[in-house]
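>>> Next come a sequence and a model predicted from it.
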Amino acid sequence: MQPYPVPTTREQKLAFARSVKDRLLSLHGDAILAIGIYGSLGRGTDGPYSDIELHVVTQDNVPIQGHEFILPPFKLELSSATVTEFREKARRIDDYWPIRSGSYVDVYPLHDPLSLFEEVKKIPLSVSDEAVKETMKQFMIWEPYETVAKIRTNRAEGNLGYLPTGATDLAWQTAKLIGLANRRYFSTRARTLTEAAAMASKPAGFSALATAVTAGELSDRERVYGLCEELWTGLNDWFSRLGISYMETELPF
């Protein structure tokens, strides 16, 4: 038995995915409405160490168990949902929308007699402007605002070792906001910062901090702190231009 991870070709992964599809259909038959590959293999951008991710969509009254396992040389994640659950997940709008949506848009069908994947791929991109802005507002409160407070607190207390972590968190959180604002999902988490920096609408200061994070140039703590402050100013100016206010003028209750 070979240790994992080991390189495999796209053809090998597709052949294994098809064998899994055949096994599932032999076990569950018509209870399964669709099986498709998502992730990098579904997009056709997989590398030699990419895993295999499968959607398995079932009739509403016949849920089946999902699995995540390693059968060398393959790692496979089998995400199972009833058809109602699958549509609801594709419709969900939250801070992970730019990360998750691609798994519903870029699907390589293995079994889809009802063209379900073609139908569902339109759902994530149909979210309203109001829903996007509300999600951005809530996420700004939940994450970036708190992250900047932690960055300032740790610098004030002399805990400069936290600054690279805080800067990375702030860049990652801002990238998700950029994906939301542009209605664009990322091809992979590994390219989130570079893809966000290339989008049309983004806050001033993001590209500089994203470049520092992706290049690993985080040893100069004061420079890192300055980049975070520049992005924070840019982030608030950007929200203002987008017409998103996340602060209250009085108690909301």
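Structure received.

>>> only C-alpha atoms for contact and neighbour calcs from this point on.
Will do.

>>> contacting residues for F139?
Taking C-alpha atoms under 8 Å, 6 or more residues apart in numbering, we find F139 in contact with D95.

>>> and the gap between it and W97?
For F139, the distance to W97 equals 12 Å [C-alpha to C-alpha, to the nearest Å].

>>> now do E229
As judged by C-alpha to C-alpha, E229 and W97 stand 26 Å apart.

>>> what's the answer for V20, then?
Look at V20 and W97: by C-alpha to C-alpha, they are 28 Å apart.

>>> which one of the two has more residues nearby?
Taking other C-alpha atoms under 10 Å, V20 and W97 do not tie; W97 has more neighbours (24 against 16).

>>> What segments of this protein are strands?
For the chain, applying DSSP state E gives strands covering 32-38, 52-58, 67-71, 74-82, 108-111.

>>> Make TSV out of the ones you listed and add mean neighbour count and distance to E146.
Below are the strands of the chain laid out as TSV (neighbours: other C-alpha atoms under 10 Å; distance: least, C-alpha to C-alpha, whole Å):
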stretch	mean neighbour count	distance to E146
strand 32-38	24	33
strand 52-58	24	33
strand 67-71	11	34
strand 74-82	19	33
strand 108-111	19	39
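
>>> and of the ones you listed, who's closest to K133?
Minimum separation from K133 across the strands of the chain (C-alpha to C-alpha) falls at strand 32-38, 27.4 Å.

>>> Put this next to the previous one:
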Amino acid sequence: MFPKLRKTTHEERLRIAHLISDRIVKKYRSNVLAVYICGSTSKKLDRPFSDLELNAVVRDLAEIPMKYYLHRGLIIHIQYLKSSSILDDAERFTDNWHWAADEYRNRIVLYEWDGWFRKLDAAVAKSDKADSVEAIRKSFMMMTESMAVMRNAMLTKDRVRVLMSGRVLAEQAAGILLLLNRRYVTTTSWFWKIAFDLDKKPKDFKELVEKMCGFVPTTGEGVVASSERMYKEIYEIVRDHGVKIERDHLWV
């Protein structure tokens, strides 16, 4: 039978989440330190077809594979994360911080053993004070590589690759700006809304994004021109933040 997605209410997701949590604790017993809802459901931003995301924190010696499946029309995603790994990740400020930060800060607790969430909150506090320069440098280097991909595509007149690169560059530019502004994505459907509302960004940021992503009518040449301009303007912001991109010597 063809898989069918079904509309699910927020209250129904919570009910199912509690059932799952009870089964996790019953099955894995003392290996479980915490279970919580993350993602859009944790902030009551879930929509009719949103998935249900849960994190189960387990002891470091436990090896439990993630579960990802469709249950009566609801997409369910359960991650079993080792305690030391999630605490280490939560206190770092990495190039993926704008995507990962939310799940460490917004949650609905379903189960907790021995005050484990106090450790998570302490790790998050360290992340809030961590230096952002290296994360921004790495993110801009990834954008630089995407710029190289676009220029290679221009040389070979690969229009599809040019258009794909424009969207990638736009998303990478937004990611860099999120890091610079220390803003994280609360739900994926709000990604561009959050990015467009940032304080520190190029004045023509939204206009460039719309052309690079094809949100407005444009041409391949228009995508390239907007991408080149975006790259230059993001570099200027990154440079002014104290991030060094080029090296005069071979850095090892």
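Happy to help now that I have it. The structure displayed is predicted, hence computed values, not measured ones.

>>> list the contacts for the residue nearest to the spatial centre of structure 2?
For structure 2, the residue nearest the mean C-alpha position is W99 (2.0 Å; C-alpha atoms, centre = their mean). Residues near W99 of structure 2 by C-alpha under 8 Å, 6+ apart: 184-185.

>>> likewise A56 of structure 2?
Counting by C-alpha under 8 Å, 6+ apart, A56 of structure 2 touches 32-36, 78-81.

>>> Likewise for L52 of structure 2?
Applying C-alpha under 8 Å, 6+ apart to L52 of structure 2 gives the contacts 13, 17, 37, 39, 41, 74-77.

>>> List just the nearest of the residues you listed to E210 of structure 2.
G39 (26.4 Å).

>>> Save the strands of structure 1 as a markdown table, and put in distance to L125 of structure 1 too.
Shown next, in a markdown table, are the strands of structure 1 (distance: least, C-alpha to C-alpha, whole Å):
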| stretch | distance to L125 of structure 1 |
| --- | --- |
| strand 32-38 | 17 |
| strand 52-58 | 19 |
| strand 67-71 | 28 |
| strand 74-82 | 20 |
| strand 108-111 | 18 |
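
>>> For E195 of structure 1, find the nearest of these.
strand 32-38 (19.3 Å).

>>> mean deviation of that closest one from structure 2?
Once the two are superposed, strand 32-38 of structure 1 sits an average of 0.8 Å from its aligned residues in structure 2 (mean C-alpha distance after the TM-score superposition for structure 1).

>>> State the span of structure 2 onto which that strand is aligned.
The counterpart of strand 32-38 of structure 1 in structure 2, counting by TM-score structural alignment, spans residues 32-38.

>>> Pull the residues that contact the matching stretch.
Here stretch 32-38 of structure 2 makes contact (C-alpha under 8 Å, 6+ apart) with 17, 21, 24-25, 52-59, 83, 103, 106-114, 116-117.

>>> what do you get for stretch 192-200 of structure 1?
Here stretch 192-200 of structure 1 makes contact (C-alpha under 8 Å, 6+ apart) with 171-172, 175, 178-179, 182, 186, 202, 206-207, 210-211, 214.

>>> can you do 10 Å?
With C-alpha atoms under 10 Å, 6 or more residues apart in numbering as the test, stretch 192-200 of structure 1 has contacts from 98-99, 168, 171-179, 181-182, 184-189, 202-203, 206-211, 213-214.

>>> Whichever of those end up buried, select them in ChimeraX.
Listed next is the ChimeraX selection for buried residues among the contacts of stretch 192-200 of structure 1, using 16 or more other C-alpha atoms under 10 Å:
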select :98,99,168,171,172,173,174,175,176,177,178,179,181,184,185,186,187,202,203,206,207,209,210,213
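
>>> T41 of structure 2 and G222 of structure 2, how far apart?
In terms of C-alpha to C-alpha, T41 of structure 2 sits 39 Å off from G222 of structure 2.

>>> So these two - more neighbours on which side?
The residue with more neighbours, out of T41 of structure 2 and G222, is T41; 24 against 17, by other C-alpha under 10 Å.

>>> how about the more buried one, what does it touch?
T41 of structure 2 makes contact with 9-11, 13-14, 47, 50-54, 106-108, 187, according to C-alpha under 10 Å, 6+ apart.

>>> Out of those residues, the closest to M142 of structure 2 would be?
Closest to M142 of structure 2 out of the contacts of T41 of structure 2 is T187 (23.2 Å), distances taken as C-alpha to C-alpha.

>>> contacting residues for that closest one?
T187 of structure 2 is in contact with 39-41, 43, 45-46, 99, 102, 194, counting by C-alpha under 10 Å, 6+ apart.

>>> Show me the two of these that sit farthest apart.
The widest separation within the contacts of T187 of structure 2 (C-alpha to C-alpha) is 18.2 Å, between T41 and I194.

>>> Count the residues that sit near the residue nearest to K7 of structure 2 when sequence neighbours are not counted.
Excluding the flanking residues, the one nearest K7 of structure 2 by C-alpha to C-alpha, 6 or more residues apart in numbering is P48, at 4.6 Å. For P48 of structure 2, the count of nearby residues is 12 (other C-alpha under 10 Å).

>>> ok, residues contacting stretch 123-137 of structure 1?
Residues from elsewhere that reach stretch 123-137 of structure 1, judged by C-alpha under 10 Å, 6+ apart: 87-98, 100-105, 139-140, 142, 174, 176-178, 180-185, 239, 242-247.
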